[in-house]
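Student: Curious how this folds, go ahead:
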Amino acid sequence: MMSLIPGPEDLYLFHEGNLFRSYRMLGAHLAESEGERGVRFAVWAPHAREVRVVGDFNCWDGSGHAMNKVSTWGVWSLFVPGVREGEYYKYEIITSAGTLLYKADPYAFWSELKPGTASRICSLDGYEWTDQEWQSRKTSQSVYRSPLNIYEVHLGTWKKKPDGAYYSYRELASELVDYVKEMGYTHIELLPLAEHPYDRSWGYQATGYYSVTSRFGTPKDFMYFVDRCHQAGIGVIMDWVPGHFVKDEHGLRQFDGQPLYEHSDPALAEKPEWGTLAFDFSKPEVVSFLISNAMFWMDMYHIDGLRVDAVASLLYLNFGKPRGQWVKNVNGGDENLEAIAFLKKLNRTVFACYPDALMMAEDSTAWPLVTTPVDAGGLGFNYKWNMGWMNDMLKYMETDPYFRPASHGLLTFSFMYAFSENYVLPLSHDEVVHGKKSLLNKMPGDYWRKFANLRVLFGYMMGHPGKKLLFMGGEFGQFDEWKDLEDLDWEMLGYDSHRSMHRYVRDLNQLYLRESALWELDHQPEGFAWIDPHDQRQSVTTFMRSSGNPEDVLVIVCNFTPVYHAKYRIGVPFAGEYVELFNSDAGEYGGSGKLNEGILRTEDVPWHDRQDSLHISLPPLAAVIFKPVKIKRKRSKTTTRRGKADA
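Tutor: I've put the predicted structure just below:
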């Protein structure tokens, strides 16, 4: 059982910013004293005059349960006998000014269901995990040379029951996991799961960083969900928000009557764009709190990785602030030096314990070396969302095909920097909400052309170097943008066009899993080569992807206009025979059915700076993928004794 008082070594490390599992020391933990079971409470509140524990067990009267200050820097602790799992509690804090505050536990493992705001006693021990095969497989595979195709999900609106009730974690462990497996995704990315008071914050404005939201069940229900994902071969990534927190009274804001988790200077604390508060990374205890939280989700819930939200807001002091509110660091610059140091420390710590973790930066800046190890001068993430690619591609796809030739650079520019970081190509929730329209409805043209445009976008995305992410609903062409209080428009699958799109995405995902050329060298220039980036007039791009086997190549041709080319010549890497491996214009996908059937044989016609070429049928608004099935070995030129070349 747990000791009744936090140990001096843990206290020292916590106040130094180096206690990376501080959730074991702080919070509410089952303990035993002189044969009597109860709970040991511990909380950091250095500015408080007094701290008491209130809850069901004392009728919310803290007069008999004052906590003891056990460290000079403000950790308070108390053992309360007889308290049982499931009971509600808060901290009653008497501030230095004599004000009475009632605060939820920052380290609570379970929270009262909204609109309630209390914490709940909860032990996370005792769940029997059955994901050993998954964990073993993770350690034996390189995350960089493996397929990574992410389905981004908001659990509250993926699917709801007829009466509007949420599906529970255990119900989602069947419904959602089976669906993701069938659709060919490798990972689920969940919008933030930390407890949050307001549904429409989607979890990005949390009050309980250690509490998996009670909207969908208990902590052990969520363990079951993750376990079921792993049994199905699906990884779990969670959106994680270390940049800011909500101002609700029961949360972290002025926790002990003064700024504690936030900076004391409002110019540094306020996030005016979001109406939230920034963490103060200059406080070692805040660093311990946040790094421990990242470790907590991996330790206790077997989360496979974190997508770190809004990294740009961490890197720069003045992110989202009007010019009149700008501040400078000690060097006179805009960089948030303490936050940068925190990110590096975070990634070093996570990878020291979980070398196969996914640490993904959602970063919209041009900050260099985001996915370079800390020891080599980088921030230490192993993936970064490619926001530049996303913005360029959506801008291009929203352009009428007639005008696309003038924007051809938007298609090709991303290849100039595709290997500067380890990228994920995201089509995320942020792009289909707040009036931005759904992916399908962004596409120009009539009904048929909208679907064809979306198919070619997805095909181009799958061929482009980088791992993949798609937000829920995009896979069947949701016509309305994401309605964040309602579930997806699953009834659309009753219509042919949406059903065909759904089948297309499933088949495209399955193709991705089968073809190692699409992912094995995602982050190396050797895995990509242009065949023709210059057909601006016809808005066509042609390129190759290859795996570690130089003969394992795919030729990808994308036509971004509704013009059909019955004879389109492309240069190819090898002479021989090719087959059409995939065509987004196939009839079963809602296309016009203009396919390249049978064996395609190369001609000895130089094209695109290559010795051999193919004539193909290039459908309108389509992505077509070819693969060599028989390579013809040509005799290389040899030198005779007389020094002449024989062909």
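
Student: contacts, neighbours, all on C-alpha from now
Tutor: OK.

Student: what about the closest residue to residue 320 other than its chain neighbours, distance to residue 185?
Tutor: Spatial nearest neighbour of residue 320, excluding adjacent residues (C-alpha to C-alpha, 6 or more residues apart in numbering): residue 273 at 5.6 Å. From residue 273 across to residue 185, the span is 34 Å (C-alpha to C-alpha, to the nearest Å).

Student: Next, the structure of the following sequence, for comparison with the previous one:
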Amino acid sequence: MSVTLPLDHGHLQKLVTADLVRPDQLLGAHVTTEGGAAGVRFAVWAPNAQHVSVVGDWNGWNGFDHPMQRLEFGYWGAFVVGAQHGQRYKFRVTGADGRTVDKADPYGAFFETRPATSSIIWDQDYTWSDENWMKGRSQGFDQAVSIYECHAPSWRRREDGWFLNYRELAHELGEYLTDLGYTHVELLGVMEHPYDPSWGYQVTGYYAPTSRMGSPEDFKYFVNHLHSLGLGVILDWVPGHFPTDDFALAHFDGSPLYEYADPRKGYHYDWNTYIFDYGRNEVVMFLIGSALKWLQDYHVDGLRVDAVASMLYLDFSRTDWVPNIHGGRENLEAVAFLKRLNEVVHHMAPGCTIVAEESTAFPGVTTPTPFGLGFDYKWAMGWMNDNLHYVGLDPVYRKFDHHKLTFFNVYRTTENYVLAISHDEVVHGKSALVSKFPGDWYAQRAGYRAFLAMMWTTPGKKLLFMGQEFAQGNEWNEAVGLPWHMLDIPEHRGVLNLVRDLNRLYRERPDWHVGDTREDGMLWISADDTESSVYAYVRRDYLSNHWSLVVSNMTPVYRENYTIGVPQGGEYRVILNTDDGQYGGYGTQQTSLTAVEEGWHGQTHHLCLNLAPNSTLVLEAVRDVIVSEER
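Tutor: The predicted structure follows:
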């Protein structure tokens, strides 16, 4: 039989007196001993509730057995003797509106597998072995960062159709990404959520990995194992909105608590979700605590903050909105929250990377606080839209949009960018990435390979969604695993070979990554040949002055002896050719790679190259010299 003992109020006082105490260390459910008795200490924030009790497996879900005490600052608490690790529980809240609802714990560490929604008392230790990784991890902007975006539940399924366990995923995904040369994996919504087709972006458990794939310790094993392979782990994190499910955060104490009260500010009509109230300290504490939980306790290396634009603008996807105190459209409370988030995270989880999915031209996203928002990187949404628009055109018409591929260089150093081709581009009727390219199957693959090589040689960190590394032919479907049988087909295996080599060169060659965030990391040789749709540029390491020449022919026309200016004489060698046979191409050969001493494109010498249809060629001089920036 379990009993309720008086609760020590002192631990809750820490929430308002100590900046460095995470809220989940005090709120939620904690196995402990008080007054010589073993049990679980429960605490929850519900300032407007009329009554709260804790119900669970130990008391037959009887709301009268374990009422919680109303404490200071709107908190409720109870110490329950007899409750223990592994038992299910909820808070039975009689709200300000008179309704009684069983609520999952906002700070729950583990949850039942959907469709069940109870929280689970969880108190298990995990022994880490990644000390050296944790000491050495860093988000240095001169490092190579190549990210594999992955929806863990649908990357691969078991034969019975169920999900892999996190431990199985650790070995299978880890081996795969190590072979392909990626530096990081980014997991779509791995935090607990009730609805599979939301892909994890409608979160109900901000402190818990989804139980679909195992326990919290299983997820820690996943992170630990990937660290042992030299792979960083980034998680998608959703502080912009939360679902309206009655069992979770929505109207938690019978009133708008975590959400803004005014629906013009607190409700997303597009997504049928609520917007967090960033002006309430307890909500800010809840969100920042969640971020720190993943970065500190789970050793995660970074967070990609979802839908930042929806947080920044009061008029985001709405016509009925309330201006801020200055009459503007910016949500000043959200701006302050994001700054505080990045300040706290960089102080308390040094070496971690915070990335913004921000789709507008909001200034200073990656500028350090207080002058900017303080993110480390921002997704290059403009680059993505321009590139996908261009490659989707019939090559006959590409000359009219030639500068879609050059415009990024006008602004690419205004922020620290990640070049992201994400899951959003291969769902909802948008087709698989390779299918966006015009022409027959060969032309599609050739154009796709040329695009990937341009992406990997354009300044900015890289991100590609799973399945696109082998030119998955169908749209992504979260309900099934990837079509791995395609790797038995040479045409798909060839694209995989290319991605592997692109990652290898990107990591090995400093000229491909050291200048990712610098103006002098890339110099145009030819940006204006609209008739031929040919692009030529130099990638350069400003520290060592090693460099490589990139030439892309974005039409299905073979161009023989095409003249390209180069900054020095002597011999050149091909280091990558997307038309190579191992990638599924024809293997076009060069007749000469000796530079001619005659100026072209503002350079002192030139090469005459054979450019295969829909191909990208990367060359280097046999001896590197300083590339002049003069034209």
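
Student: and the residue nearest to residue 320 of the first structure, how many neighbours does it have?
Tutor: 10 (other C-alpha atoms under 10 Å).

Student: what do you get for residue 412 of the first structure?
Tutor: 16.

Student: show me the contacts for residue 117 of the second structure.
Tutor: 104, 111, 194, 247 (C-alpha atoms under 8 Å, 6 or more residues apart in numbering).

Student: Same check on residue 332 of the second structure?
Tutor: 312, 324.

Student: how about it, what's its match in the first structure?
Tutor: Mapped onto the first structure by TM-score structural alignment, residue 332 of the second structure lines up with residue 337.

Student: Taking the centroid of the second structure, which residue is nearest it?
Tutor: Nearest to the mean C-alpha position of the second structure, by C-alpha atoms, centre = their mean, lies residue 304 at 3.9 Å.

Student: SS state for it?
Tutor: strand (DSSP: H, G, I helix; E, B strand; the rest coil).

Student: which position in the first structure aligns with it?
Tutor: Aligned partner of residue 304 of the second structure by TM-score structural alignment: residue 307.

Student: measure residue 616 of the second structure to residue 552 of the second structure for me?
Tutor: 4 Å.

Student: go on, residue 463 of the second structure?
Tutor: 21 Å.

Student: tally of neighbours for residue 282 of the first structure?
Tutor: 17.

Student: buried sites along stretch 287-304 of the first structure?
Tutor: 287-298, 301-304 (16 or more other C-alpha atoms under 10 Å).

Student: And stretch 3-10 of the second structure, by the same measure?
Tutor: 4-5, 7.

Student: who's in contact with that stretch?
Tutor: 41, 65-66, 69, 71, 77-82.

Student: need the contact list for the residue mapped onto residue 452 of the first structure from the second structure.
Tutor: Structural alignment places residue 452 of the first structure opposite residue 446 in the second structure (criterion: TM-score structural alignment). Going by C-alpha under 8 Å, 6+ apart, residue 446 of the second structure touches 578-579, 584-585, 613-615.

Student: Can you tell me the SS state at residue 446 of the second structure?
Tutor: When the rule is three-state DSSP, residue 446 of the second structure gets the label helix.

Student: for the residue nearest to residue 505 of the first structure when sequence neighbours are not counted, what are its contacts?
Tutor: Spatially, and ignoring its direct neighbours in sequence, residue 505 of the first structure is nearest to residue 475 (5.8 Å; C-alpha to C-alpha, 6+ apart). Neighbouring residues of residue 475 of the first structure by C-alpha under 8 Å, 6+ apart: 501-502, 505-506.

Student: Quick check: the counterpart of residue 475 of the first structure in the second structure vs residue 449 of the second structure, distance?
Tutor: Aligned counterpart of residue 475 of the first structure in the second structure: residue 469 (TM-score structural alignment). As judged by C-alpha to C-alpha, residue 469 of the second structure and residue 449 of the second structure stand 10 Å apart.

Student: So which of the contacts of stretch 3-10 of the second structure is the closest to residue 423 of the second structure?
Tutor: For the contacts of stretch 3-10 of the second structure, the residue nearest residue 423 of the second structure by C-alpha to C-alpha is residue 41; the value is 40.9 Å.

Student: tell me the secondary structure for the alignment partner in the first structure of that closest one?
Tutor: Matched by TM-score structural alignment, residue 41 of the second structure corresponds to residue 40 in the first structure. At residue 40 of the first structure the chain is in strand, as set by three-state DSSP.

Student: still on that earlier bit, from the contacts of stretch 3-10 of the second structure, which two are the most distant?
Tutor: Going by C-alpha to C-alpha, the pair spanning the contacts of stretch 3-10 of the second structure furthest: 71 and 82, at 22.3 Å.

Student: Could you tell me how many residues sit around residue 230 of the second structure?
Tutor: By other C-alpha under 10 Å, the residues close to residue 230 of the second structure number 14.

Student: quick one: the closest residue to residue 406 of the second structure other than its chain neighbours and residue 272 of the second structure, what's the gap?
Tutor: The shortest distance from residue 406 of the second structure to any non-neighbouring residue, by C-alpha to C-alpha, 6+ apart, is to residue 527 (6.9 Å). In this view, residue 527 of the second structure and residue 272 of the second structure are 45 Å apart by C-alpha to C-alpha.

Student: can you check residue 492 of the second structure too?
Tutor: Counting by C-alpha to C-alpha - residue 492 of the second structure and residue 272 of the second structure are separated by 39 Å.
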